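Student: Starting from these lines, generate the structure:
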Amino acid sequence: MQFLLDNFAALTVTGLTLGAVYALVALGYTLVYGVLRLINFAHSEVFMYGTFAALWIVLLLGGKAGGSVGQVVFWVAMMFIAAMAMSGLVAILLERVAYRPLRKRNAPPLIALISAIGASFVLSELMGLRSRIAGWFGLEDDLSAYVRNSRNNSALPSIITPQPVFTIGGYNVTNLDLLVVIGAVTIMVVLDQFVKRSRLGRGIRAVAMDPESAALMGVNRDRVIQVTFLLGGVMAGAAAVFYILKYNTRYDAGFILGVKAFTAAVLGGIGNLRGALLGGFVLGLAENYGSAVVGSQWKDVVAFVLLILILLFRPTGLLGESLGKARA
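Tutor: A predicted model of the protein is given here:
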């Protein structure tokens, strides 16, 4: 407990930065569940592919530490474009290949859930075997920078040097901390307003509320579902950029983080966009505070205990309002 009190500010800031990543990934779970009543467990791999896209574009452009401000802005912008494009594409392909055929056949929800789990393993292993796949086409040497050590950690060059901006409670809040938290909140506000005000957003809410009535009113359900997966993938791509700026990635990096993001979605209220934001931040803080009290080796346990408690005592989550009913 003394460690928590002595390092409260540091634990709070780092908890918020990690919670921002959880929140962005949780939006994908929330959007898909709100429209399809489906837990897309392969969404964690959508996020993971975004981390590699962000890493590879920096390697391709020759990014390295010590660049000018203009270079850093360019590299970060390219990371967002690459990660969002990659995650959005993977999400759309996932919907088209793994879920749409089942939906057309009116398959039971359990079958779709099994398909999601299977797709998750397939996507993960494809990334883990990328060196071998490149070798099949004789490209292992040409693509060495992108495929070597394919089952080990991959780190982004330190293109942003953390610089203290201000101090709070003895902790130096850096430019990277502010970038992650402010950037994540801004992206979530944009999504919130898109779902509220745009024609496609109203279509998403209509399908989430009553698919049959929405179809009678001329809403193209397949198009809405595709856009929903695309939006979730884009949010995962944004989360991937913030994640790779602070942490390493690897072929299975999405597994534990995806489960925690799902926990954040349930915590805030599955199907509620603002609930995903709240749940992500609460989970990030709870993990840090809990690990400070019981030990860092119990950090993952804290998240899952919190999930169990929420499901036991408030299964609808902290906000508990579905996407179809939300007044975003």
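Student: Going by C-alpha atoms from here, please, whenever you check contacts or count neighbours.
Tutor: OK.
Student: For stretch 43-62, what is the distance to the chain centroid?
Tutor: Using CA atoms, centre = their mean, to the nearest Å, the mean C-alpha position of stretch 43-62 is found 13 Å from that of the whole chain.
Student: Buried residues in that stretch, which are they?
Tutor: Buried positions in stretch 43-62, judged by neighbour count with 16 or more other CA atoms under 10 Å: 43-58.
Student: mind listing the helices for the stretch 51-200 of the chain?
Tutor: Here the stretch 51-200 of the chain has its helices, by DSSP state H, counting those that start in this stretch, at 69-94, 100-104, 109-128, 130-136, 144-147, 175-197, 199-209.
Student: I'd like those helices as JSON lines, with mean neighbour count and distance to residue 275 appended.
Tutor: Converted to JSON lines, the helices of the stretch 51-200 of the chain look like this (neighbours: other CA atoms under 10 Å; distance: least, CA to CA, whole Å):
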{"stretch": "helix 69-94", "mean neighbour count": "21", "distance to residue 275": "22"}
{"stretch": "helix 100-104", "mean neighbour count": "14", "distance to residue 275": "27"}
{"stretch": "helix 109-128", "mean neighbour count": "17", "distance to residue 275": "23"}
{"stretch": "helix 130-136", "mean neighbour count": "16", "distance to residue 275": "36"}
{"stretch": "helix 144-147", "mean neighbour count": "17", "distance to residue 275": "37"}
{"stretch": "helix 175-197", "mean neighbour count": "17", "distance to residue 275": "11"}
{"stretch": "helix 199-209", "mean neighbour count": "21", "distance to residue 275": "16"}
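Student: To compare with the earlier structure, here is another sequence to fold:
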Amino acid sequence: MEQLIQQLVNGVSLGSIYALIALGYTMVYGIVKLINFAHGDVFMVGAFIGFYSITVLDLGFLPSLLLAMTTCAIFGVLIERIAYKPLRNATRIAALITAIGVSLFIEYGMIYVRGAQPEAYPNNVVSIKSFEVFGIKISGQSLLILAVSIVLMILLQFIVHKTKIGKAMRAVSHDMDAAKLMGINVNNTISATFAIGSALAGAAGVVFGMYYTKIDPLMGIIPGLKAFVAAVLGGIGIIPGAMVGGLVLGVIESLVSAAGFSLWRDGVAFVVLILILIFRPSGLFGKNVKEKV
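Tutor: Okay, the predicted model is just below:
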């Protein structure tokens, strides 16, 4: 029983990282109906910015996190303006192929700039002691990751539901043409969506680096795909769905590892994707929408 609760704690920590990345996927899809496959690489860039902020600039955890989020937000806007904006009225497949191309460009651009060798986050970034509750050892890092994720998710909900840009995002998501007619600047709203989603991915990169220590230029591929699965699981385009989907996927992975099938932990995400597409294509929080032809 103790082992099970321990794995649930680990799963929630891992799932909160997936949830932060999945939020970027789901926000962008909700507004421009684009699966931004370069999003996992923004997460990788965030991890490296956090690493260099800590090791080279000698910053603490919080300043490094904020710097990574700010840089990734700017990076996300640049990606949208350069790669996606010219394709706004193009076919879905053209935008999808461009997203894959941008992903490869970022990965191999990073390898060209700094080499392919991995780096390791220092262990003494945040000194939070582990403690035991009813015989269950909970690491301080797991709690920190969970706290950062919860704060950022609450902040996102506040932005989306209580601010002017949040209202504009919801309006554009509902009907882009009607939003234009009502005087909403659609281009700025889409850029803001990319900025917020990319900032969350940058934060996920820093906490992932702290949790797993090792980072490398191709590290964004698998977490990016898993976060996409989490977004589909929750219902793509639905913000609470991305949060729940990420947490559920993290817990499933940890339980699979605990059961002795650790080699299958990456594969189980795609089993979940296949099952959700077969039995509930709209996701846990999605509604089946009939399109008139």
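Student: Which one of the helices of the stretch 51-200 of the first structure lies nearest to residue 21 of the first structure?
Tutor: helix 175-197 (7.4 Å; CA to CA).
Student: returning to what we had before: in TSV: the helices of the stretch 51-200 of the first structure, plus distance to residue 15 of the first structure.
Tutor: As requested, those are exported to TSV (distance: least, CA to CA, whole Å):
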stretch	distance to residue 15 of the first structure
helix 69-94	22
helix 100-104	37
helix 109-128	27
helix 130-136	33
helix 144-147	31
helix 175-197	10
helix 199-209	31
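Student: just curious, which of the buried residues of stretch 43-62 of the first structure is nearest to residue 210 of the first structure?
Tutor: Set against residue 210 of the first structure, the nearest of the buried residues of stretch 43-62 of the first structure by CA to CA is residue 43 (24.2 Å).
Student: counterpart of the closest one in the second structure?
Tutor: Counting by TM-score structural alignment, residue 43 of the first structure lines up with residue 39 in the second structure.
Student: quick one: its match from residue 261 of the second structure, how far?
Tutor: As judged by CA to CA, to the nearest Å, residue 39 of the second structure and residue 261 of the second structure stand 28 Å apart.
Student: Check residue 276 of the second structure too.
Tutor: Counting by CA to CA, the gap from residue 276 of the second structure to residue 261 of the second structure is 21 Å.
Student: more crowded one of those two?
Tutor: Neighbour comparison, residue 276 of the second structure and residue 261: the larger count goes to residue 276, with 19 against 13 (by other CA atoms under 10 Å).
Student: what's near enough to touch the more buried one?
Tutor: Counting by CA atoms under 8 Å, 6 or more residues apart in numbering, residue 276 of the second structure makes contact with 232, 233, 283.
Student: and the counterpart of it in the first structure, what element?
Tutor: Mapped onto the first structure by TM-score structural alignment, residue 276 of the second structure lines up with residue 310. Applying DSSP states H and E as the criterion places residue 310 of the first structure in helix 299-313.
Student: cool, residue 179 of the second structure as well?
Tutor: Here residue 179 of the second structure sits within helix 176-181, counting by DSSP H and E.
Student: C-terminal to that helix, what's the next element?
Tutor: helix 186-212.
Student: tell me what that following helix is packed against?
Tutor: helix 2-32, helix 39-55, helix 61-79, helix 140-162, helix 164-174, helix 176-181 (3 or more CA pairs under 8 Å, 6 or more residues apart in numbering; DSSP states H and E).
Student: give me that answer again for 7 Å
Tutor: helix 2-32, helix 39-55, helix 61-79, helix 164-174 (3 or more CA pairs under 7 Å, 6 or more residues apart in numbering; DSSP states H and E).
Student: And the next helix or strand past it?
Tutor: The element immediately downstream of helix 186-212 of the second structure (helix or strand, assigned by DSSP H and E) is strand 214-215.
Student: What's residue 97 of the first structure aligned with over in the second structure?
Tutor: Residue 97 of the first structure maps onto residue 82 in the second structure, by TM-score structural alignment.
Student: Also residue 286 of the first structure?
Tutor: Counting by TM-score structural alignment, residue 286 of the first structure corresponds to residue 252 in the second structure.
Student: In terms of helices and strands, where is that match?
Tutor: helix 239-258.
Student: can you state the direction angle for that helix and helix 140-162?
Tutor: Interaxial angle, helix 239-258 of the second structure versus helix 140-162 (axes from the mean of the first three to the mean of the last three CA atoms, to 10 degrees): 160 degrees.
Student: quick one: helix 239-258 of the second structure to the first structure mean distance?
Tutor: Superposed on the first structure, helix 239-258 of the second structure shows a mean distance to its aligned partners of 0.8 Å (mean CA distance after the TM-score superposition for the first structure).
Student: Give me the residues contacting that helix.
Tutor: By CA atoms under 7 Å, 6 or more residues apart in numbering, the surrounding residues in contact with helix 239-258 of the second structure are 7-8, 10-12, 14-16, 18-19, 22-23, 26-27, 227, 230-231, 233-235, 262, 265, 268-269, 284-285.
Student: and those residues, which are buried?
Tutor: 7-8, 10-12, 14-16, 18-19, 22-23, 26-27, 227, 230-231, 233-235, 265, 268-269, 284-285.
Student: related to what we said a few turns ago, want to throw the helices and strands packed on helix 186-212 of the second structure into JSON lines with distance to residue 88 of the second structure?
Tutor: As requested, these are exported to JSON lines (distance: least, CA to CA, whole Å):
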{"stretch": "helix 2-32", "distance to residue 88 of the second structure": "8"}
{"stretch": "helix 39-55", "distance to residue 88 of the second structure": "18"}
{"stretch": "helix 61-79", "distance to residue 88 of the second structure": "13"}
{"stretch": "helix 164-174", "distance to residue 88 of the second structure": "14"}
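Student: Out of those helices, which gets nearest to residue 118 of the second structure?
Tutor: For those, the distance to residue 118 of the second structure is smallest for helix 39-55, at 10.2 Å, taking CA to CA.
Student: what packs against the closest one?
Tutor: Counting by 3+ CA pairs under 7 Å, 6+ apart, helix 39-55 of the second structure packs on helix 61-79, helix 92-114, helix 186-212, helix 221-234.
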